[in-house]
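**Q** this one's structure only:
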């Protein structure tokens, strides 16, 4: 079983957080100051070395000025594109079969 920290969907979240930060031209240092954390914290999260909890996620979005709904909508489009990936489809199929067993 894939660990959540390494799952494709979690990686998509991290990629999108970084993409949005870069699109808004916010450095890791500026973001860390807005969140009252260290730049190392931001770096570790973006690399996937540290998992982000839901409160940190919402703080991150707030510090970027991105509504959570906008992020989720964009993430949903990214994940939908991934559904064409045979490896991801196979994982979903296996997971679905496990959930339907009695």
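**A** Cool, got the structure. All figures in this text were calculated on a predicted structure; none of them were measured in a lab.

**Q** contacts and neighbour counts: CA atoms only from here.
**A** OK.

**Q** contacting residues around the residue nearest to residue 60 when sequence neighbours are not counted?
**A** The shortest distance from residue 60 to any non-neighbouring residue, by C-alpha to C-alpha, 6 or more residues apart in numbering, is to residue 35 (6.8 Å). By C-alpha atoms under 8 Å, 6 or more residues apart in numbering, the contact set of residue 35 is 59-60, 63.

**Q** Turn those into TSV, including neighbour count.
**A** TSV is the format used below for the contacts of residue 35 (neighbours: other C-alpha atoms under 10 Å):
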residue	neighbour count
59	16
60	21
63	18
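
**Q** Alongside the first one, take a look at this:
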């Protein structure tokens, strides 16, 4: 069962992923193309319908030009 803390953490993760895409000036369709996925894939994880696994997150970070380590640092910084 998801706790409120887990839901809040997941929302921060989704917000950060979405913000990184916007900062890169990419539409969902543009990012999806770079990932080799349909636009619905990006839409589903940004809305929380699909949870990214670590390999998908790493690929996303690579496409957005951010290391996975830097992504985690940024996520942890937002958690405080």
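**A** Great, that's in hand. Here the structure is a predicted model, which is why all the values come from computation and not from measurement.

**Q** how close does the residue nearest to residue 60 of the first structure sit to residue 69 of the first structure?
**A** Applying C-alpha to C-alpha, to the nearest Å, the value for residue 35 of the first structure to residue 69 of the first structure is 20 Å.

**Q** can you check residue 10 of the first structure too?
**A** From residue 10 of the first structure to residue 69 of the first structure the distance is 17 Å (C-alpha to C-alpha).

**Q** Between those two, point out the one with more neighbours.
**A** Legend: neighbour count by other C-alpha atoms under 10 Å for residue 10 of the first structure and residue 69, higher for residue 10 (16 against 9).

**Q** Longest helix of the second structure, counting residues only.
**A** When the second structure is parsed with DSSP state H, its longest helix is helix 4-23.

**Q** List the buried residues of the helix or strand just after that one.
**A** Later in the chain than helix 4-23 of the second structure, the nearest helix or strand by DSSP states H and E is helix 28-35. Residues of helix 28-35 of the second structure classed as buried by neighbour count (16 or more other C-alpha atoms under 10 Å): 28-29, 31-32, 35.
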